[in-house]
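Asks: Quick check, what structure comes out for this input:
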Amino acid sequence: MNFFAHIDLKPLPMPITHQHKLLLIGSCFTEHIGNNLSDLKFNILQNPNGILFETESVARSLVSYIQNKQYTAADLFQYNELWQSWNHHSRFSNPSQEAALAGINQSQTRAHSFLKDADWLIITLGSSFVYKLNDEARFVANCHKAPAQWFTKHLLPIDEQIALLDNTIHQLFHFNPKLKIIFTISPVRHLRDGVVENNRSKARLLETVHHLVNKFDRLFYFPAYELVIDVLRDYRFYDIDLAHPNYAATQFVMDKFSECAFTDATKSLIKDIKQVVTAKNHKAFHPDSKQHEQFLRQHYEKTLKLLQEHPHLDLQNELKYFKPG
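Replies: You can find the predicted model right below:
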């Protein structure tokens, strides 16, 4: 008897390896994927603008990286004693205008350089709802807890989302001819919009993405949304808010991503990396004991061997931690 629906996971025709550079952008589920890949020592850059939920903000941000847009004081506003940007997550907000601008522009410069040479771009879209600032008639990526009456909420039509992303993809491929793109839809349920409204929002994202994947030969779709909503299909795989997938669900998704995105050689390397990373995170009860000294020496040798075989890996922190007295 089958307790889970089958889903056809198509392997990537060009698998991802540790030699590749991956830029990730989009919703909070992007960071679940990105943090996991970072822990496995992939070369990643995630969310240079912070978390972005909808198509308009994602497209606008990607174009800004291509152009290496540098922000000025005129691009910021002050609210709740913080200087903030309507294009950025609140992690960039700062009581100092100069510090806020410095953080934003450093991130822009790094994103421009990274994207120019990236092998993969992973875009995770979360919602079709957009917010427009009434006074300036402009879309915002983050409302920064400003009063609701400042904004107009709008469900972006499919054709507008297709046009936004189509134009952005053409610019991306011109900027970086080797770039390949993976689209995912976030399984996070935006229940504050309402259950029906959330389903309409996700449906528009799905139609948009599949239209584009069918059009471009370097675009691929990974069904993170379907894996949680249709395969796991149970609230025990969600957090207490019933909106965010829990650890078990996100690990299930990453296991499936590994199945279709990595070669057997990469999967084998990941096992070795996990052993080294887990050992580094191990908390010793008796750090001065001979047993712990032997533990460190063994893993230092193992890490050194791994680096010799795979010099592209960044294991310097592990090597420093294990290095004998």
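
Asks: C-alpha from now on. contacts and neighbour counts both.
Replies: Will do.

Asks: buried residues in the host helix or strand of residue 109?
Replies: Taking DSSP states H and E as the definition, residue 109 sits inside helix 97-116. Buried residues in helix 97-116, counted by 16 or more other CA atoms under 10 Å: 97, 100-102, 104-105, 107-109, 111-112, 114-116.

Asks: For the stretch 1-150 of the chain, which segments are assigned as strands?
Replies: Ranges of strands within the stretch 1-150 of the chain are 21-26, 43-46, 76-79, 82-85, 120-125, 129-133, 138-140, based on DSSP state E, counting those that start in this stretch.

Asks: returning to what we had before: out of the buried residues of helix 97-116, which is nearest to residue 183?
Replies: Of all the buried residues of helix 97-116, residue 115 has the smallest distance to residue 183: 16.2 Å, by CA to CA.

Asks: check contacts around the closest one.
Replies: Residue 115 is in contact with 23, 65, 66, 176, counting by CA atoms under 8 Å, 6 or more residues apart in numbering.

Asks: and this one, so I can compare the two:
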Amino acid sequence: MNFRLTFPVAPIEPSLQYTDKLLLTGSCFAEEIGARLQQNKFNVNINPNGILFNPLSIAQSMQSYLDGKEYTANDLFLHEDLWHSWDHHSRFSGDAVQKVLKHINDSQAAAAKRLKEADWLIITLGSAHAYALKENNRIVANCHKVPEQAFYKRLLTANEIIAALDNMMHRLFFQNRKVNILFTVSPVRYVRDGVVENNLSKAILLQAVHHLVNKFNRLFYFPAYELVIDDLRDYRFYKEDLVHPNELAVNYVWDNFASNCISPEGQKILQQVMEITRARHHRPFNPQTPQHQQFLQAYAKKTKALAAAYPFLEMGEELGYFEGKV
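Replies: This is a model prediction of the structure:
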């Protein structure tokens, strides 16, 4: 007797290689997958504007990288003694204008460079609900705890989302002729919008994404949303807020991602990297024992061998730990 519905995840082709340059953008779930890619030594740039939820803000951020936009003081506003950008997450906010601008513009420059070189752009769409300023109808990426009376909240249409992403991709493909794009829809349940409203929002995102994936050869879809909502399908796979998938759920999605989106050669390297990073974070009861010193020496040897076999891997921190230098 089956008590859960599983489904096959279609492998993507081409698949991700360890030598690829990746740019991830979108909701907080993009950071979960991005963090695992980063921990396992993939070359990633994660959320250069910070967490972005709605597709129009994601498309706008990509346009700003393609334009080489440099932010000025006129792009910031002051609220509760902090300077903010309507285009960026609050992680960029601060009490000094020049410090905020440096943080934003350094990230913009790195993102612009990465987008021109990227082999993969991974976009995670969070919500079709968007907030627009009443004063000028501008869609904002983050409300920065400004009173809700300052905004209109509206549900984007599939056509709006398709048009924004389509225009962005045409420009991107002109500048970067090798980049592939992988779409996911976040399994985070935005119940603050309402349960019915959240489901409608996700349906619009899915409609828009599949329209685009069916239109372009270089676009792909990974079913992170379906793996949590339809496969795991249980509140025990969510955190206490019942909104965000917990670590067990994220690891399940990651395992499916690694199996179906990373090349066979990459998966072999991944297993070796994971063994070394697990050893790096091992906490011995008695670090001075001969047994632990032998453990360190053995993994220093393994790390050197892996770095020699794959020079593109950044294993300096792990090797330093095993050799007692950090």
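
Asks: quick one on the thing from earlier: return the closest of the buried residues of helix 97-116 of the first structure with respect to residue 135 of the first structure.
Replies: Ranked by distance to residue 135 of the first structure (CA to CA), those are led by residue 97 at 21.9 Å.

Asks: ok now do the closest one, which residues does it touch?
Replies: Residue 97 of the first structure sits next to 73, 76, 83 when contact means CA under 8 Å, 6+ apart.

Asks: Out of those, who's the most crowded?
Replies: Using other CA atoms under 10 Å as the neighbour test, the contacts of residue 97 of the first structure are led by residue 83, with 22 neighbours.

Asks: how far away is the alignment partner in the second structure of it from residue 89 of the second structure?
Replies: With TM-score structural alignment defining the correspondence, residue 83 of the first structure maps onto residue 83 in the second structure. Residue 83 of the second structure sits 12 Å away from residue 89 of the second structure when distances are taken as CA to CA, to the nearest Å.

Asks: ok, the match of residue 83 of the first structure touching residue 100?
Replies: Yes: applying CA atoms under 8 Å as the test, residue 83 of the second structure and residue 100 come out as touching, 7.2 Å apart.

Asks: tell me, what's touching the two both at once?
Replies: If you check residue 83 of the second structure and residue 100 against CA under 8 Å, 6+ apart, the residues they both contact are 93, 94.

Asks: Would you check how far apart the closest residue to residue 221 of the first structure other than its chain neighbours and residue 41 of the first structure are?
Replies: Nearest residue to residue 221 of the first structure, sequence neighbours excluded (CA to CA, 6 or more residues apart in numbering): residue 183, at 4.9 Å. Using CA to CA, residue 183 of the first structure is found at 22 Å from residue 41 of the first structure.

Asks: Any chance of the strands of the stretch 1-150 of the first structure in CSV with distance to residue 166 of the first structure as columns?
Replies: Shown next, in CSV, are the strands of the stretch 1-150 of the first structure (distance: least, CA to CA, whole Å):
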stretch, distance to residue 166 of the first structure
strand 21-26, 16
strand 43-46, 22
strand 76-79, 29
strand 82-85, 26
strand 120-125, 13
strand 129-133, 18
strand 138-140, 19
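
Asks: Indicate which one of those is closest to residue 227 of the first structure.
Replies: Comparing these under CA to CA, the one sitting nearest is strand 120-125, at 14.3 Å.

Asks: That closest one against the second structure, how far on average?
Replies: With mean CA distance after the TM-score superposition for the first structure, strand 120-125 of the first structure departs from the second structure by a mean of 0.3 Å once superposed.

Asks: So what touches that strand?
Replies: With contact meaning CA under 8 Å, 6+ apart, strand 120-125 of the first structure is reached by 20-27, 29-30, 53-55, 179-186, 205.

Asks: in that strand, what counts as buried?
Replies: Buried, per 16+ other CA under 10 Å, within strand 120-125 of the first structure: 120, 121, 122, 123, 124, 125.

Asks: ok, now stretch 297-313 of the first structure?
Replies: So for stretch 297-313 of the first structure, counting by 16+ other CA under 10 Å, buried means 297, 299, 300, 302, 303, 304, 306, 307, 313.

Asks: Narrow these to those in helices?
Replies: Using DSSP state H, the subset of those located in helices is 297, 299, 300, 302, 303, 304, 306, 307.

Asks: any chance of those in TSV, plus distance to residue 248 of the first structure?
Replies: Converted to TSV, those look like this (distance: CA to CA, whole Å):
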residue	distance to residue 248 of the first structure
297	33
299	28
300	31
302	29
303	29
304	32
306	29
307	31
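
Asks: Identify, from these, the entry nearest to residue 48 of the first structure.
Replies: Lowest distance from residue 48 of the first structure to these (CA to CA) belongs to residue 307, with 28.6 Å.

Asks: could you measure the closest one against residue 295 of the first structure, distance?
Replies: Distance, residue 307 of the first structure to residue 295 of the first structure, by CA to CA: 18 Å.

Asks: ok, now residue 318 of the first structure?
Replies: Residue 318 of the first structure sits 13 Å away from residue 295 of the first structure when distances are taken as CA to CA.

Asks: Neighbour count: those two, which is higher?
Replies: Between residue 318 of the first structure and residue 295, counted using other CA under 10 Å, the more crowded position is residue 318 (18 against 14).

Asks: what about the more buried one, is that helix, strand or coil?
Replies: helix (DSSP: H, G, I helix; E, B strand; the rest coil).

Asks: Ignoring the adjacent residues along the chain, who's closest to it?
Replies: Spatial nearest neighbour of residue 318 of the first structure, chain neighbours left out: residue 280 (6.2 Å); criterion: CA to CA, 6+ apart.
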